[in-house]
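1. Below are the sequence and a predicted model; questions follow.
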Amino acid sequence: MNILAWVVLGLLAGAIAKAIYPGHQGGGLLGTMILGIVGAFIGGTVATLLETGTLAIGAASLSIPGVFVAVLGAILAIFIYNKLSRRAY
């Protein structure tokens, strides 16, 4: 996939994931794009694992199912980030 497709997929998936996930996520436009790109890699890897049973790094494509997988991966990334960044009181 070319760079423009990664930017579009990242912005789209990151914005949808931030809208779905409860609470406030900062980061601005660049943070949203990076979140979506990371979500595409996480979602693509999990989808490959579920389809083939092997762990291989993959990425979602710029298509309707690809955006869906990228959004799920971005939601998972937000969840993991929130769990790791919380302070223990």
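-> Received the coordinates, thanks.

2. make it CA atoms for all contacts and neighbour counts henceforth
-> OK.

3. how far is the host helix or strand of Lys83 from where the chain is centred?
-> Using DSSP states H and E, Lys83 falls within helix 64-85. Average the C-alpha atoms of helix 64-85, do the same for its chain, and the two points are 4 Å apart (Cα atoms, centre = their mean, to the nearest Å).

4. Which elements pack onto it?
-> Other elements packing on helix 64-85 under the criterion 3 or more Cα pairs under 8 Å, 6 or more residues apart in numbering; DSSP states H and E are helix 3-20, helix 28-52.

5. any chance of these in JSON lines, with mean neighbour count and distance to Leu76 too?
-> Output for the helices and strands packed on helix 64-85, formatted as JSON lines (neighbours: other Cα atoms under 10 Å; distance: least, Cα to Cα, whole Å):
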{"stretch": "helix 3-20", "mean neighbour count": "19", "distance to Leu76": "9"}
{"stretch": "helix 28-52", "mean neighbour count": "20", "distance to Leu76": "7"}
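
6. adding another structure so you can compare the two:
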Amino acid sequence: MSFIWMIIVGLVAGLLARAIKPGSDPMGWIMTIVLGIVGAMLGGFIASLIGINADGGFTGLLFSVIGAIILLFLYEMIVNKRRV
């Protein structure tokens, strides 16, 4: 996968994850892209653990969004601990 395609898929996965997960997450476009890219890696890892091929297409996007949602919950936990 090319670097540009990875950024585009990361942006889409990050935006979908932020739209699906309730609550406000004050992060910009760069953090949303990073969230999507790292979420895609996490989602790919989770898919390989359960034996599903998530290299592309709808399955890849689905697991990318699942990974990004997991990262959003972790990000929220870390940010809330710092504010307290």
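-> Happy to help now that I have it. The model shown is predicted, which means the values in this text are computed figures rather than measured ones.

7. Report the TM-score for the pair.
-> For these two chains in superposition, a TM-score of 0.86 is obtained (TM-score structural alignment, normalised by the length of the second structure); 82 aligned residues with a Cα RMSD of 1.8 Å.

8. follow-up on the earlier one: would you turn the helices and strands packed on helix 64-85 of the first structure into CSV with distance to Pro65 of the first structure?
-> Formatted as CSV, those follow (distance: least, Cα to Cα, whole Å):
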stretch, distance to Pro65 of the first structure
helix 3-20, 11
helix 28-52, 10
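
9. Ok, which of those helices comes nearest Ala77 of the first structure?
-> Ala77 of the first structure lies closest to helix 28-52 among those, at 6.4 Å (Cα to Cα).

10. could you say what helices and strands the closest one packs with?
-> Applying 3+ Cα pairs under 8 Å, 6+ apart, we find helix 28-52 of the first structure packed against helix 3-20, helix 64-85.

11. how near is Ala15 of the first structure to Leu9 of the first structure?
-> Between Ala15 of the first structure and Leu9 of the first structure the computed distance is 10 Å (Cα to Cα, to the nearest Å).

12. Overlap of the contact sets of the two?
-> By Cα atoms under 8 Å, 6 or more residues apart in numbering, Ala15 of the first structure and Leu9 have these common neighbours: Gly36.

13. quick one: stretch 39-46 of the first structure to the second structure mean distance?
-> When the second structure is overlaid, stretch 39-46 of the first structure sits 0.5 Å from its aligned residues on average, using mean Cα distance after the TM-score superposition for the first structure.
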